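Undergrad: Below are the sequence and a predicted model; questions follow.
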Amino acid sequence: MSRVQVARGPAAVPTGTLTVWQGAALYVGAVLGTGVIALPALAARAAGPASLLAWLALVLLSIPLAATFAALGARYPDGGGVSTYVRHAFGARAAAVVGWCFYFAVPAGAPAAGMFAGAYVETAVGGGRRTVVITAAVLLMLVAVTNGFGVRVTGRVQLALAVSLVVLLLAAVVSALPHARMRNLHPFAPHGWPAVGSAAALLVWSFAGWEAITHLAADFRRPARDLPRAAGLAVGVVGVLYLAVATTGVLVLGPAAGTAAAPLAELLALGVGGGVHALAAAVAVLLTLGTMNAYFAGAAKLGAALGRDGALPAWFGRGSSAGEVPRRSLAVVTGLSCLAVVATTAAAVGPRPLVLLTTGSFVTVYALGTAAALRLLPRGGLAHRSALVALIAVAVLLVMTGWYLCWPLVVTAGALCYLRRRRTAGSPAS
């Protein structure tokens, strides 16, 4: 993927500091979410050993999706990310819609991820709902403070998190492999071949995140070269880790792979020893920190770009240039995330409503982003063909999302009403 050639779009000369390795670490953190703890078990329960085919298919589908957004980021390195691409392709209104969908999805998705990690911590140490909420709040504060120091510190922290996570996952796989048994592959498809599709539907959310780092494209030292390389490295790392964990789980745990609450922790406990719950909590916290850190960085930069472009109040615009820290936008994301934790805690509903709000929003972002790629990327090239494949895959996701799309419709109405109000006041969006 790093060999994809794209023409550069009209953008200011970047003055960023992110390296290829730091960018790859941000990608890995955004994509390799907490699903790696539980989703292998859900997929194995749905399709048995044949679930490995679903994992492989989604790894392969990640290649054109990652290639598409990396090519766009290299062509238009700007903090607006997908919003910028949609602006060039379809105009200011569509750009505001996709920007709002991403920006206001992060304050819902980040607390949900924090609560998922908190549930693992609570299982290990006890404390009930209070432990879950405190864990989520602490994780939110950690990523907010980290991003407050700027992308240079964010990139370094993310690289350390990614290295730690890769070492931990490889340790789980390598230490458990001596217990692998080929007989656990039989029967290969105990629930029939259509069950592979059911497994893929469960796993598809483990591969979201390839759009998140495009908001930091201008913060790379050389976006046209470094962003595609970082995305290519991340696809390789994420693909290998997902397939290794899933395959080892099936070969080692056998039928129990579909019933284990945290198969990754089971592998660690089997291979290196230790309590399953404590290991699961450690992995969950690492994964969640990486995901939240990457999305906070992207959302903060996006909010500043939306303020600059008139899709949000101009107050947000400070920090939109490469090398600047979008602290105002970051403060809003952090504040809304904390409000989401307080609201779900007071209502005693847990993270499920937040997940539903996030799901439809990100599918909408993918749909508009890949559609924009078809208009912006040079026809006939590998990047354009990747965009076509990605758009077809996203169209399938839209069908699967169903009524979850109601929330992005509400967000769309909000964005369009805001633009109309600005226009009425004599300050049209640029």
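TA: Perfect, I can see it now.

Undergrad: only C-alpha atoms for contact and neighbour calcs from this point on.
TA: Will do.

Undergrad: how distant is the helix or strand that contains A281 from the center of its chain?
TA: Counting by DSSP states H and E, the element that carries A281 is helix 276-309. Centroid displacement of helix 276-309 relative to its chain, using CA atoms, centre = their mean, to the nearest Å, is 8 Å.

Undergrad: Report all helices and strands that that helix contacts.
TA: Packing contacts for helix 276-309, counted by 3 or more CA pairs under 8 Å, 6 or more residues apart in numbering; DSSP states H and E, involve helix 20-31, helix 35-47, helix 92-103, helix 106-125, helix 128-148, helix 151-176, helix 263-272, helix 327-347.

Undergrad: Next, the contact list for L65, please.
TA: Contacts of L65 were listed using CA atoms under 8 Å, 6 or more residues apart in numbering, and they are 210, 386-387, 389-390.

Undergrad: Greatest separation within those: which pair is it?
TA: Using CA to CA, the pair of the contacts of L65 lying farthest apart is W210 and V389, separated by 14.8 Å.

Undergrad: Which one of the contacts of L65 is nearest to M141?
TA: Distance from M141 was checked for each of the contacts of L65 by CA to CA. The minimum falls on W210, at 24.1 Å.

Undergrad: that older thread, in helices, which of the contacts of L65 fall?
TA: Counting by DSSP state H, these place 386-387, 389-390 in helices.

Undergrad: Please compare the first structure with the one that follows:
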Amino acid sequence: MRSIGISTLRRLGNIINEAIDEMEGVYATAEMPLPSLDAPFNPADPAEALLQTTIVEGATLNIMAAASQLSATVASPVVSALHASQAYHISACLRAASEVNVVEVLREAGPAGLHANEIAALSKTDPLLLARILRLLAIHNIFREVKPNVFANNRISSVLDKGKPSKALFENRDNRLTGTSGLAALVECFADHNMKGVAMLADTMLHPKEGELGFNRAYCTTESLWDWLHRPENVYQLQRFDIGFNWSDLPAGSVLVDVGGGIGHISLAIAQKNPGLRVIVQDLEDTIKDSKIYWNENLPSHVESRMVDFQVHDFYTAQPVLNAAVFMLRHIIHDWSDELVVKILRHLRDAAQPTTKLVVIDKILVSAARVPDPGEEAIPGSIRPSAQAPLLPNWGVGKAEVYYHDVSMHCILGGVERTLEQFVEVLAKGGWKLSRCLGDESHCGNSS
């Protein structure tokens, strides 16, 4: 045997064992058991809060990364490649289960579960096919097969619960996602538009057409996703689709412009904690109508005192607000190519005062390779922890979500999840300087 191979296996195993010791220590001190995979997720369980502690979060990342790398090291590479090529089955089956409200039906059935025949009867779908779908998910630890063809929720499946009676979901499909946490809607969207668009990735690379994305080819349209979603026949899809900055340092009366802010739920949360802040929510006309309703329902005092304004605005046109303390772009930049982002940033720069700050809330993509420490030249807050060897320095699959998003952004919108260097470059082209990074996903660029 090659000693280096055994050494790597042992090191990965040791990382897992050490992480388990850390987690068990935290739970033993608290005299609580770790939440069970077999039981539905309960956000009110005090044991859940322990999973958010720094020690347990770090241990969790190490376990996820080491377990994945250990499996990849010992498994047949042929089997691994074949499994990877068929991972789309998980996405498709997860969406199917959510669309026919399996989670809610099983929640009402309780821990004993329900036979596939009874689950399928409510949605008038094929019970044999539904059992096969749920079984595939169960072998990936989503749902539980408690007896042959009898399924129950578990920790993972239960987070997709829309929180409504199953009867109401079946009777009013158009509004089944309204008033929910949004997680089921997000999962369905990822497993629908994103999966179909990403399926065309190789096609658009090998046979490119000017301006055509994977989304365009999948849906046989020349429209952008945003224009397509606003078609009258796509109302349901639009509905489904649809911080680290010290705001208290801003003087009372300072203006926050929530650019492309949707209904303004983030700026509303900021205003709730900083009532002296004036807010301007900017978006397209249909969205602004919804934004007014949302603010009237959730922060009427800000509306009544005229501390919030709503503007129909296209961020590819000149920015009308010239006295802003802060322009905020939350999950906007990753939707667009560098060329289009520069246009957005330039309009904001032209309207900025010398003291205006730009807050960009987005993910930072980190290389899977180890890079030298930049030392004193590093942008404050930009240095991220690195996983210990032999783990991938970015924790690999432990933080895979942003890498999934990156490919989806390309195929669906022509956008990109950017590395720190890419943020610096695109901000500079737009007239801004990245001065510091805050938290896991926030960027604050000062005007230059």
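TA: Done, it's in. What you are looking at is a predicted structure, and each value in this text was computed from that prediction instead of being measured.

Undergrad: now what about the TM-score between them?
TA: For this chain pair, the superposition-based TM-score is 0.27 by TM-score structural alignment, normalised by the length of structure 1; 179 aligned residues with a CA RMSD of 6.7 Å.

Undergrad: Of W210 and V389 of structure 1, give the one with the bigger neighbour count.
TA: Ranked by neighbour count (other CA atoms under 10 Å), W210 of structure 1 and V389 place W210 first, with 24 against 16.

Undergrad: follow-up on the earlier one: quick one, which of the helices and strands packed on helix 276-309 of structure 1 is packed in tightest?
TA: For those, average neighbour numbers computed from mean count of other CA atoms under 10 Å are highest in helix 20-31, which has a mean of 28.

Undergrad: which strands and helices sit next to that one?
TA: By contact count (3+ CA pairs under 8 Å, 6+ apart), the secondary structure elements abutting helix 20-31 of structure 1 are helix 151-176, helix 223-253, helix 276-309.

Undergrad: what's the angle from the longest one to helix 327-347?
TA: Between the axes of helix 276-309 of structure 1 and helix 327-347, defined by axes from the mean of the first three to the mean of the last three CA atoms, to 10 degrees, the angle is 130 degrees.

Undergrad: Also the first one?
TA: Here helix 151-176 of structure 1 runs at an angle of 50 degrees relative to helix 327-347 (the same axes, to 10 degrees).

Undergrad: Toward the C-terminus from the strand or helix carrying F69 of structure 1, list the very next helix or strand.
TA: Applying DSSP H and E as the criterion places F69 of structure 1 in helix 51-75. Next in sequence after helix 51-75 of structure 1, counting helices and strands by DSSP H and E, comes helix 82-90.

Undergrad: buried set for that next one?
TA: Using 16 or more other CA atoms under 10 Å as the burial criterion, the residues of helix 82-90 of structure 1 that qualify are 82-89.

Undergrad: just checking, what packs against it?
TA: Judged by 3+ CA pairs under 8 Å, 6+ apart, helix 82-90 of structure 1 is in contact with helix 92-103, helix 352-376.

Undergrad: distance between it and the chain's centre?
TA: Helix 82-90 of structure 1 has its average C-alpha position 20 Å from the chain's average C-alpha position, going by CA atoms, centre = their mean.

Undergrad: could you give the angle of that helix to helix 276-309?
TA: Orientation note: helix 82-90 of structure 1 sits at an angle of 50 degrees relative to helix 276-309 (the same axes, to 10 degrees).

Undergrad: need the contacts of L65 of structure 1 in JSON lines with distance to G197 of structure 1, can you?
TA: Rendered in JSON lines, the data for these read as follows (distance: CA to CA, whole Å):
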{"residue": "W210", "distance to G197 of structure 1": "22"}
{"residue": "S386", "distance to G197 of structure 1": "22"}
{"residue": "A387", "distance to G197 of structure 1": "23"}
{"residue": "V389", "distance to G197 of structure 1": "18"}
{"residue": "A390", "distance to G197 of structure 1": "18"}
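
Undergrad: wait, which of the residues you listed is closest to T146 of structure 1?
TA: Nearest to T146 of structure 1 out of the contacts of L65 of structure 1 is W210 (CA to CA; 21.3 Å).

Undergrad: on contacts alone, who are the packing partners of the longest helix belonging to structure 2?
TA: Using DSSP H to define each element, structure 2 has its longest helix at helix 3-30. Helices and strands touching helix 3-30 of structure 2, by 3+ CA pairs under 8 Å, 6+ apart, are helix 46-50, helix 54-74.

Undergrad: before we move on, the earlier item: just send the helices and strands packed on helix 82-90 of structure 1 back as CSV, with distance to T123 of structure 1 too.
TA: Converted to CSV, these look like this (distance: least, CA to CA, whole Å):
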stretch, distance to T123 of structure 1
helix 92-103, 32
helix 352-376, 19
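
Undergrad: Compare those and give me the one nearest L72 of structure 1.
TA: Distance to L72 of structure 1, taken as CA to CA, is lowest for helix 352-376 among the helices and strands packed on helix 82-90 of structure 1, at 6.8 Å.

Undergrad: Report the inter-axis angle for that closest one versus helix 51-75.
TA: An angle of 60 degrees separates the directions of helix 352-376 of structure 1 and helix 51-75 when computed by the same axes, to 10 degrees.

Undergrad: packing partners for helix 352-376 of structure 1?
TA: With contacts defined as 3+ CA pairs under 8 Å, 6+ apart, the packing partners of helix 352-376 of structure 1 are helix 51-75, helix 82-90, helix 92-103, helix 106-125, helix 382-401, helix 406-424.

Undergrad: Surely L161 of structure 1 is in contact with M292?
TA: No: the pair L161 of structure 1 and M292 does not pass the contact test of CA atoms under 8 Å, sitting 11.6 Å apart.

Undergrad: circling back: in the helix holding F69 of structure 1, which residues are buried?
TA: 51-56, 58-59, 61-75.

Undergrad: quick one on the thing from earlier: quick one: which of the buried residues of helix 82-90 of structure 1 is nearest to A246 of structure 1?
TA: Minimum separation from A246 of structure 1 among the buried residues of helix 82-90 of structure 1 (CA to CA) is found for V82, which lies at 31.3 Å.

Undergrad: And for that closest one, nearest residue in space, chain neighbours not counted?
TA: Closest residue to V82 of structure 1 in three dimensions, ignoring its sequence neighbours and counting by CA to CA, 6 or more residues apart in numbering: G369, at 5.6 Å.

Undergrad: Skipping its backbone neighbours, what lies nearest T345 of structure 1 in space?
TA: V133 (7.5 Å).

Undergrad: ok, the one you found touching M115?
TA: Yes: here V133 of structure 1 lies in contact with M115, judged by CA under 8 Å, at a distance of 6.5 Å.

Undergrad: what about the strands in the stretch 101-250 of structure 2?
TA: 114-115, 144-147, 150-152 (DSSP state E, counting those that start in this stretch).

Undergrad: So for V279 of structure 2, which of those strands sits nearest?
TA: Using CA to CA as the measure, strand 150-152 is the one of the strands of the stretch 101-250 of structure 2 that comes nearest V279 of structure 2, at 45.5 Å.
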